[in-house]
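A.B. asks: below are the sequence and a predicted model for it; my questions follow.
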Amino acid sequence: MNASPNLAGDAIPQLSVFCFSDVARDSFAEKYEQLLSTARLADTLGFHAIWTPERHFHTFGGMFPNPSVVSAALAVTTQRIAIRAGSVVLPLHDPLRVAEEWALVDNLSHGRAGVAFAAGWQRNDFVLMAQNYRERQEILFSSLEQIRALWRGESATRHELSFPGHPEPVTLQTWPPAYQADIPVWVTTGSNPLLFSEAGKRGLNVLTHLISQTHEQLQENCARYRLARHAAGLDPAGGKVTLMMHSQAGEARESLLPRLRPAMTGYLRAFMQLSENLNAPVLDREKAEKKKAYALKWGVEKYLDHYGLFGSAAECLEQLQQLKREGIDEVAGLIDFGMPQESVETTLRTLATLL
């Protein structure tokens, strides 16, 4: 189906691309080449943005240890597509470094940079900044405000060089200055209604997903976001809610399912392994394995039935129209979850008919 650009474009969210591969140790170089090829194709086809995450110490997302480095490469290999981090785990970093790195990406891209910031959830990641783990939610917003001030050209005063009784404050500006006067900012959250409200109150965008919330909960959270903007004196229709969704398009959904199911199973299995260190110690291994197998099977079917953007152009258009009605402004299609590269490219070409 070649949908009319005006008809589809007015009725659906903006369409972007999200890359978040689970990669075996011996295939990273090839995957980086595929990432750059995917970015160039998405750029040519008119997609709104390309998103990459921050992940550490695991094959799940492990090819993205620093989204600013990846984004610098994406910036110089593309022409018009927005370059986004989804997300910088802010409590792992010094705000001064984040401001410097993303100002560089913003200049390389001539003002196409945008950053989603997250508090972090994976306990092992915090070996990089262990002292911030317990207060990561508070640090997220305090550091975020520092970064926004630095991007505006304001100075920061630091006291790390001081000794007891001998204050030696240092006042700094970061360089280079960003290309944009104010780089677009998102707050990343799953189902936390307080974070939707906080983002709305602060005039920030939201990056979210369906891992930990239903469509009904997401719709409620979008409403909370708009109400918070209104209460803060901001245009409630302003701001942006971006939804990350596993996506594969080109054939009817039913014909895609035999290939989607094993890809989704492998991807979600890796995600569950990443999450295992957050759980309590296992006392009954056999029972735990059965529970995990059930959760994996249920999770795969949940995505295939309700929570993924899968199918023909017509099927995807219908789903995107519904998401727009539910308050979603942008859908970032996660396309590299185990399907072959030719399927990724077919997905982009199919979804591009809806732009």
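C.D. replies: Looks like it arrived, so ask away. Numbering: from 1, shown residues only.
A.B. asks: from here on, contacts and neighbour counts on C-alpha atoms
C.D. replies: OK.
A.B. asks: neighbours around the nearest residue to Gly120 once chain neighbours are set aside, how many?
C.D. replies: Nearest residue to Gly120, sequence neighbours excluded (CA to CA, 6 or more residues apart in numbering): Val89, at 5.4 Å. Val89: 24 surrounding residues under other CA atoms under 10 Å.
A.B. asks: go on, Gly333?
C.D. replies: Based on other CA under 10 Å, the number of other residues close to Gly333 is 24.
A.B. asks: going on from the strand or helix carrying it, what's the next piece of helix or strand?
C.D. replies: Counting by DSSP states H and E, the element that carries Gly333 is strand 330-334. On the C-terminal side of strand 330-334, the closest following helix or strand by DSSP H and E is helix 341-352.
A.B. asks: and that following helix with strand 330-334, angle?
C.D. replies: 160 degrees (axes from the mean of the first three to the mean of the last three CA atoms, to 10 degrees).
A.B. asks: helix 341-352: which residues count as buried?
C.D. replies: Neighbour counts using 16 or more other CA atoms under 10 Å place 341, 343-345, 347-352 of helix 341-352 among the buried residues.
A.B. asks: before we move on, what about stretch 305-314?
C.D. replies: Buried residues in stretch 305-314, defined by neighbour count with 16+ other CA under 10 Å: 307-314.
A.B. asks: same list (these) but as TSV, adding distance to Phe117.
C.D. replies: TSV is the format used below for those (distance: CA to CA, whole Å):
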residue	distance to Phe117
Tyr307	23
Gly308	24
Leu309	24
Phe310	28
Gly311	31
Ser312	33
Ala313	32
Ala314	34
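A.B. asks: tell me how far Pro95 lies from Arg123.
C.D. replies: Look at Pro95 and Arg123: by CA to CA, to the nearest Å, they are 20 Å apart.
A.B. asks: Leu144 contacts Pro95, correct?
C.D. replies: Yes - Leu144 sits in contact with Pro95 when judged by CA atoms under 8 Å, with a separation of 7.5 Å.
A.B. asks: coming back round to it: which ones among the buried residues of stretch 305-314 map onto helices?
C.D. replies: Applying DSSP state H to the buried residues of stretch 305-314, the entries found in helices are 313-314.
A.B. asks: returning to what we had before: which residues touch the residue nearest to Gly120?
C.D. replies: Under the criterion of CA atoms under 8 Å, 6 or more residues apart in numbering, the neighbours of Val89 are 54, 117-120.
A.B. asks: from the centroid of this protein, which residue is nearest?
C.D. replies: Among the residues of the chain, Gly86 comes closest to the average C-alpha position under CA atoms, centre = their mean, at 2.9 Å.
A.B. asks: here's the one I want to compare it with:
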Amino acid sequence: HDPIRVAEEWSMADNLSGGRIGLGVASGWNADDFVFFPERFGRHRQEMYDGLEEVRSLWRGEALRRTTGDGEREIRLHPRPVQAMPPLCTAVVANPESYERAAEHDLGIVTNLMTQDIGQLRENIARYRRARARHGLDPDAGRVAVLLHTYLGEDHDTARADAFEPMARYMRASLSLFSGVTNSLGVATDMKSLSEDDLDVVFRRAYGRYCDQRALIGDVDSVLPVADAVADAGADEIVALVDFGVGADQLRAGLPRLDALRRRHRDRQPSS
């Protein structure tokens, strides 16, 4: 995305919302997503940070010099945004250097547990906060949100069974994603060489481990330890990722249970 377009569209949204937007940025990873700018693939992470600085510059009211149809012009943002600067975050997963880079650029973190465990998450969050301090930023002001696949049922076993097929389809839609998750859980294999039946066996082996350690799939009591562990690792927020393919009626039925989990988890956290 061109930084000028990003800044202009979100400045408009900032005005319409009365200054309530926040922005998340990511570099992308799928080569097919770079059809507009194929030359950027391979250096897309640096391109993201370069583009973000241009968005910030425009947001502050500064001009960017660009080539138009009849020469070079200075481009400024219109309408002017309401917020001096919106909250900004970036998506990272398990690479420790990505946490440090986000800290250097004063970005919050959105992450998940698909290819890192709780221990690695704890280490990465600590690394992120140390890096913020090194760059003269308040370590605790950088927010870390952790996305967890979530489906809560009346009882643990039924919820696990109901979520199995949707989660299998979700994971197997991308072999690279599927491979990263299973390898991280200790179920290492060459996915490209496996038949459909073999892939099913691999997923069944990984599914229980994933739900036990890295997801909120079960009932309120059975998933509470995962929520507590994520908070204890230093996360500021847990984001319930519910749209991985569970039926709409089942999803809606689980929302009151999600609220019950939220209240139980909140009550167990130490008061500040």
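C.D. replies: Yep, it's here. Everything numeric in this text was worked out from a predicted model, so none of it was measured.
A.B. asks: where along the stretch 51-200 of structure 2 do the helices fall?
C.D. replies: Ranges of helices in the stretch 51-200 of structure 2, per DSSP state H, counting those that start in this stretch, are 96-104, 118-134, 156-172, 175-184, 196-214.
A.B. asks: let's have those in TSV, adding distance to Ala84 of structure 2.
C.D. replies: TSV is the format used below for those (distance: least, CA to CA, whole Å):
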stretch	distance to Ala84 of structure 2
helix 96-104	20
helix 118-134	21
helix 156-172	39
helix 175-184	37
helix 196-214	37
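A.B. asks: which one, of these, ends up nearest to Gly19 of structure 2?
C.D. replies: Set against Gly19 of structure 2 and scored by CA to CA, the helices of the stretch 51-200 of structure 2 come closest in helix 96-104, at 23.5 Å.
A.B. asks: that closest one vs structure 1, mean deviation?
C.D. replies: Superposing on structure 1 and averaging over aligned pairs (mean CA distance after the TM-score superposition for structure 1), helix 96-104 of structure 2 comes out at 1.0 Å.
A.B. asks: okay, and that helix goes to which residues in structure 1?
C.D. replies: Using TM-score structural alignment, helix 96-104 of structure 2 corresponds to residues 193-201 of structure 1.
A.B. asks: before we move on, what about stretch 245-254 of structure 2?
C.D. replies: Aligned using TM-score structural alignment, stretch 245-254 of structure 2 spans residues 338-347 in structure 1.
A.B. asks: ok now that stretch, how far from the chain's centre?
C.D. replies: 20 Å (CA atoms, centre = their mean, to the nearest Å).
A.B. asks: same question, stretch 196-205 of structure 1
C.D. replies: Put simply, stretch 196-205 of structure 1 sits 17 Å off its chain's centre (CA atoms, centre = their mean).
A.B. asks: quick check: buried residues in it?
C.D. replies: Counting neighbours by 16+ other CA under 10 Å, one finds that the buried residues in stretch 196-205 of structure 1 are 196-201, 203-205.
A.B. asks: got it, and stretch 85-103 of structure 2?
C.D. replies: Result for stretch 85-103 of structure 2 [16+ other CA under 10 Å]: buried residues 86-94, 96, 98-100, 102-103.
A.B. asks: then stretch 45-53 of structure 2?
C.D. replies: The neighbour-count check on stretch 45-53 of structure 2 (16+ other CA under 10 Å) flags 45, 48-49, 51-52 as buried.
A.B. asks: need the nearest residue in space to Gln219 of structure 1, chain neighbours excluded.
C.D. replies: Gln219 of structure 1 sits nearest to Glu326 (CA to CA, 6+ apart), 5.5 Å away.
A.B. asks: corresponding residue for that neighbour in structure 2?
C.D. replies: Glu326 of structure 1 maps onto Ala233 in structure 2, by TM-score structural alignment.
A.B. asks: against Arg349 of structure 1, how distant is the residue nearest to Gly120 of structure 1?
C.D. replies: Relative to Arg349 of structure 1, and taking CA to CA, Val89 of structure 1 is found at 32 Å.
A.B. asks: what do you get for Asn107 of structure 1?
C.D. replies: With distances taken as CA to CA, Asn107 of structure 1 is found 29 Å from Arg349 of structure 1.
A.B. asks: go on, Ala103 of structure 1?
C.D. replies: Distance, Ala103 of structure 1 to Arg349 of structure 1, using CA to CA: 32 Å.
A.B. asks: tell me who's in contact with Thr242 of structure 1.
C.D. replies: Applying CA under 8 Å, 6+ apart, the residues near Thr242 of structure 1 are 205-208, 328-332.
A.B. asks: now the residues you listed in a markdown table, please, with extra columns for distance to Gln319 of structure 1.
C.D. replies: As requested, the contacts of Thr242 of structure 1 are exported to a markdown table (distance: CA to CA, whole Å):
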| residue | distance to Gln319 of structure 1 |
| --- | --- |
| Asn205 | 22 |
| Val206 | 20 |
| Leu207 | 19 |
| Thr208 | 17 |
| Ile328 | 11 |
| Asp329 | 13 |
| Glu330 | 13 |
| Val331 | 11 |
| Ala332 | 14 |
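A.B. asks: looking at those, which is nearest Glu289 of structure 1?
C.D. replies: Thr208 (29.1 Å).
A.B. asks: re earlier: what's the burial count for the residue nearest to Gln219 of structure 1?
C.D. replies: 16.
A.B. asks: and Cys222 of structure 1, what's its match in structure 2?
C.D. replies: Match for Cys222 of structure 1 (TM-score structural alignment): Ile125.
A.B. asks: wait, that match touches Val230, no?
C.D. replies: No - Ile125 of structure 2 lies out of contact with Val230 (CA under 8 Å); the separation is 10.7 Å.
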